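Enquirer: Sequence first, then the predicted structure:
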Amino acid sequence: MSSDDDGVHGHIECRLGALLAERDMTMTELSRRTGITMANLSILKNNHAKAVRMHTLVLICEALKVTPGEILVLKPGAQADQ
């Protein structure tokens, strides 16, 4: 469903890459700390995820010591890459 079909004109952006850089942490280290595969972390980091399990979000929040709102931000008016 496109954003035009559902009346939504923004998208959710995952700030995982920026948060890792701020903490000087690698994806490998985050994967080790959380047990989340590198492939799944990469999908999130590159904003290709269609959904995120709550458990996954909790693990990332705990490892990075952040809240969900610091990882996922709403970008109103911007079109998501299809």
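Expert: That came in fine, so what should we check first?
Enquirer: Please count neighbours and contacts with C-alpha atoms only from this point.
Expert: Fine.
Enquirer: which ones are touching Ile12?
Expert: Leu72, Val73, Leu74, Lys75 (Cα atoms under 8 Å, 6 or more residues apart in numbering).
Enquirer: ok, which stretches of this structure are strands?
Expert: Here the chain has its strands, by DSSP state E, at 11-14, 72-75.
Enquirer: highest average neighbour count across the ones you listed?
Expert: Ranked by average neighbour count under the criterion mean count of other Cα atoms under 10 Å, the strands of the chain are headed by strand 11-14 at a mean of 19.
Enquirer: Please compare the first structure with the one that follows:
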Amino acid sequence: MPVDQDVDAHGVHCRLDELLADRGITLTRLSELVGVSVVNLSVLKNDRAKAIRFSTLTAICRALDCTVGDLLEVTPAR
């Protein structure tokens, strides 16, 4: 399923790729820091995730020194 369809389905966009680029951190390094597989982080980064555990969300935000609002945004309704 294309990324746009997933975002449209739930209206949430993950800005993980932007935050990683801003901080100069690779997905592999983030995986090591938070204890989540690269595959699962990639699913989140590419807006294919259907859900995220609060513990994962917290770990990502701590590792990237960001807030949930920095990581996730609600997309405008079409």
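Expert: Received it, and whenever you're ready, just let me know what you need. Quantities reported herein were computed from a predicted structural model and do not represent experimental measurements.
Enquirer: quick one: TM-score?
Expert: TM-score for the superposed pair, counting by TM-score structural alignment, normalised by the length of the second structure: 0.85. Supporting figures: 71 aligned residues with a Cα RMSD of 1.7 Å.
Enquirer: Let me have the strands of the first structure in JSON lines, extended by distance to Asn46 of the first structure.
Expert: Shown next, in JSON lines, are those (distance: least, Cα to Cα, whole Å):
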{"stretch": "strand 11-14", "distance to Asn46 of the first structure": "8"}
{"stretch": "strand 72-75", "distance to Asn46 of the first structure": "12"}
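Enquirer: of those, which approaches His48 of the first structure most closely?
Expert: Minimum separation from His48 of the first structure across these (Cα to Cα) falls at strand 11-14, 9.2 Å.
Enquirer: so how far does the closest one sit from its counterpart in the second structure?
Expert: Compared with the second structure after fitting, strand 11-14 of the first structure has a mean deviation of 0.4 Å; criterion: mean Cα distance after the TM-score superposition for the first structure.
Enquirer: That strand aligns to what range in the second structure?
Expert: Mapped onto the second structure using TM-score structural alignment, strand 11-14 of the first structure covers residues 11-14.
Enquirer: How many neighbouring residues does Leu19 of the second structure have?
Expert: Leu19 of the second structure has 16 neighbours, counted by other Cα atoms under 10 Å.
Enquirer: mind checking how far it is from Lys45 of the second structure?
Expert: Taken as Cα to Cα, to the nearest Å, the spacing of Leu19 of the second structure relative to Lys45 of the second structure amounts to 10 Å.
Enquirer: swap in Glu18 of the second structure?
Expert: Glu18 of the second structure is 9 Å from Lys45 of the second structure, by Cα to Cα.
Enquirer: Nice, that's everything, thank you.
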